[in-house]
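In: Okay, here's the prediction I keep looking at, along with the sequence it came from:
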Amino acid sequence: MVQMSANTIVTPRCSVVCGLKDEWRRNLSNGRDAVAVVLGTGRPFLCSYGGRTAYFAGHRSIARRRNLRAQFGWLFGGQDRGSKSDASCEHSESVNEDILMFFFELDLGTRVQYALNLEQYDVAQQLRNKLTEVESEIIKLRESKRGFSSKSEAQDMAIKILRLRADLQNAIESENYSLAAELRDKISKLEAKSVEASVRALAYENAQFAFRLGQKVNHKRFGYRGVICGMDPVCCESKSWMDVANVDKLTRGSDQPFYQVLVDMHDNPNLLVAYVPEENLLTPEEKDTDRFDHPYASFLFYGTDASGDFIPIKQLRDKYNQPRHELPYDPLDQDDGDGKDA
């Protein structure tokens, strides 16, 4: 279990403060660009961004799944361009947990390197131990996702087939032909299932996505603006979540890409992150360079490009094995005077 001590984890524009409610105001930065997430011990914890304040309800342990409750709400009003009550069906606690765990991993790695630079080797070792625990939890969460199980299932079946073949050979050598016939039937059935599992795993790994990391999108039904910060080849949520979100009523069902989407706080101040099927997302008809506010944007993205989309940090691209997006070459952007004689 990962236990975060009562201290502040800081990056250039983002900090995580672990402690009791009384420490909130004392530990939070007053800067307009500061981001702080305060984890309490079984009490609500706070997030402050750009002078605004939000609260979560959760526990101090971030490692035990479902202890981290992503009940989120801003303590200020916002323009409601979408339908907040309906959009809440796509809210995902597991997605919020996944993003926060990614942040902890990034921040602990930074703190380890900082301690090493200062030759604080004892501190670096303690932080590295915490980092190892967080990384182990991230691997477990990733492997528990729907789709990843197909790959491990295929591997398990392959091992079982090898064992059965060895038993078959022993049965033949001992002239136990009835047992050999029974083992052949088991091997035949298991091989068919193994092929199916391998096909599912291959489809999971080779999925094609219509949207990319950092891209601004609009929701077809609820109208809010969002930014893609994660993606899965299929819906990786629980059956209970899929029932609430009416995934079975989707045109493409659950076997389509689902995206982790940061929701503009001005569009829907009560929806922190959404888990959205590909068929419910649209690319803006025109270039979207309007301001987009969200407390997670500062540690997931470097900033925005010329088209208004966000530029994902390298670690986020590595997490989803996505290439860097390059804007199309526009010769009009070049200085007309380049290459001319003085």
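Out: It's in. Numbering: from 1, shown residues only.
In: okay, CA-based contacts and neighbour counts for the rest of this
Out: Will do.
In: Quick check: Ala245 vs Asp167, distance?
Out: Using C-alpha to C-alpha, to the nearest Å, Ala245 is found at 47 Å from Asp167.
In: more neighbours, those two?
Out: Ala245 (19 against 15; other C-alpha atoms under 10 Å).
In: hang on, the more buried one packs against Ser92?
Out: No - contact criterion C-alpha atoms under 8 Å: Ala245 and Ser92 do not qualify, at 10.1 Å.
In: Identify the residues contacting the residue lying closest to Gly308 once chain neighbours are set aside.
Out: Taking C-alpha to C-alpha, 6 or more residues apart in numbering, and ignoring the residues beside it in sequence, Gly308 has Thr289 as its nearest neighbour in space, at 4.3 Å. For Thr289, the contacting residues are 307-309, taking C-alpha atoms under 8 Å, 6 or more residues apart in numbering as the criterion.
In: out of those, who's nearest Ile187?
Out: Ranked by distance to Ile187 (C-alpha to C-alpha), the contacts of Thr289 are led by Asp309 at 51.8 Å.
In: Second structure follows, compare the two:
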Amino acid sequence: MSVTAISGSTNSSLCSGSANALNRSCLRTRKGQMMFGTEKGFLLHQCVRNVVFTGHQADVPGRCGMKRVEAGWLFKGGGGDQGSEAGLERSESANEDILIFFYQLDLATRVQYALNLEEYDIAKQLRNKLNEVEAEVIKQQETKRGLSSKSEAQDKGISLLRLRADLQNAIENENYAVAADIRDQMSKLEADSLAASIKAQAFEKAHFEFRLGQKVRHKKFGYRAVVCGMDPVCCETSLWMENAQVDQLTRGPDQPYYQVLVDVHEDPNLLVAYVPEENLLAPEEPDKARFDHPYTSFLFYGMDSAGDFIPVKQLREKYNRPRHEVPYDPQDDV
């Protein structure tokens, strides 16, 4: 099943974009008629107001069987204008990361809903699927945060100790050909271990200038955006970094990168951008102007008194970020 659009229960909007990663998380059972991703029971009527059906295709089950529909953007695009410079920072992987996060939220809601209806078998199946998704997400987060690099460095350190012992035995036995081969292995392992340690330290010591939910403006392209994710260093592919000309940045790839939602009224062709810290600027005055994007309804509770968005608890937990409190202004009571 091709999943290119996801709609949410309760107050979420239909989210269009690439969600190919969700294909692997789809499950069907004849008895329960359950389909995860675009499954029966989604309240599509809440999303009709926010989408027009032109663009990518998705299977949406209805009461009369499977119906083929096409879900697209209300704001004249969503594909990203690859011809523009701003489109070079468009990130499909960041978009999928957000959609998978939404998928987790939806599964958790469905688990609770099934429990409330005392449908324990369905709740168990949903919980098992949620556990699978969460386990995979944790692996990805560990890789991004450098925890896997730290573990990798430790493993390589243990391997080096073993190779040193093997080297000593080879020398004592005058097996110099084997000793030379072991030295080559040790040299390569030491270089890999050093690189993994440096990466892990960079992740542990990362300092973010911007926070989740904060409204920002792109220094070069001028569009307004809101931060919805962050990485200590660039976690995109080498091809993406080449296309985005990361090597021409002052701080290169070894600086914080942010997933940002772009205001659709300023750039309707740019869905989610992955922007280096040096290209973002916080507004000098509180930005309380209207901000529209189809993902804000499930990533944030709403806007605070300073005009920034309040991230949902699960989003803060995902990035291990503290809750931001807006400084008290006595004039607010006037």
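Out: Sure thing, it's come through. None of the values given here were measured: they were computed from a predicted structure.
In: Weed out the non-buried ones from the contacts of Thr289 of structure 1.
Out: Among these, those buried by neighbour count (16 or more other C-alpha atoms under 10 Å) are 308-309.
In: Where do the helices of structure 1 begin and end?
Out: The residue ranges that make up the helices of structure 1, judged by DSSP state H, are 24-27, 84-87, 93-117, 121-143, 148-173, 177-205, 239-244, 297-300, 314-319.
In: and of those, who's closest to Gln3 of structure 1?
Out: helix 121-143 (8.2 Å).
In: From Lys288 of structure 2, how far off is Glu39 of structure 2?
Out: Counting by C-alpha to C-alpha - Glu39 of structure 2 and Lys288 of structure 2 are separated by 37 Å.
In: rewinding a little: translate the residue nearest to Gly308 of structure 1 into the numbering of structure 2.
Out: Structural alignment places Thr289 of structure 1 opposite Lys288 in structure 2 (criterion: TM-score structural alignment).
In: Please apply the same query to Cys236 of structure 1.
Out: Alignment note (TM-score structural alignment): Cys236 of structure 1 maps to Cys235 of structure 2.
In: Could you give the number of residues near its match?
Out: A count of neighbours around Cys235 of structure 2, defined by other C-alpha under 10 Å, yields 20.
In: so how far is stretch 118-133 of structure 1 from its chain's centroid?
Out: Its chain's C-alpha centre lies 25 Å from the corresponding centre of stretch 118-133 of structure 1 when counted by C-alpha atoms, centre = their mean, to the nearest Å.
In: hmm, I was thinking of stretch 314-323 of structure 2
Out: 13 Å.
In: One more: stretch 289-309 of structure 1?
Out: Taking C-alpha atoms, centre = their mean, one finds the center of stretch 289-309 of structure 1 at 17 Å from the center of the full chain.
In: try stretch 302-316 of structure 1
Out: Using C-alpha atoms, centre = their mean, we find the averaged C-alpha position of stretch 302-316 of structure 1 to lie 16 Å away from the chain's own average C-alpha position.
In: Report the contact partners of Ala86 of structure 2.
Out: 221, 270.
In: Count the neighbours of Val199 of structure 1 for me.
Out: Val199 of structure 1 has 15 nearby residues by other C-alpha under 10 Å.
In: and stretch 98-113 of structure 2, how far from structure 1 on average?
Out: Stretch 98-113 of structure 2, aligned to structure 1 and superposed, deviates on average by 1.0 Å (mean C-alpha distance after the TM-score superposition for structure 1).
In: right, and Leu46 of structure 1 touches Phe72 too?
Out: No - in terms of C-alpha under 8 Å, Leu46 of structure 1 does not count as a neighbour of Phe72; the distance is 9.4 Å.
In: number of nearby residues for Arg128 of structure 1?
Out: So Arg128 of structure 1, with other C-alpha under 10 Å, has 17 neighbours.
In: Would you quantify the distance from it to Ser188 of structure 1?
Out: Between Arg128 of structure 1 and Ser188 of structure 1 the distance, using C-alpha to C-alpha, works out to 48 Å.
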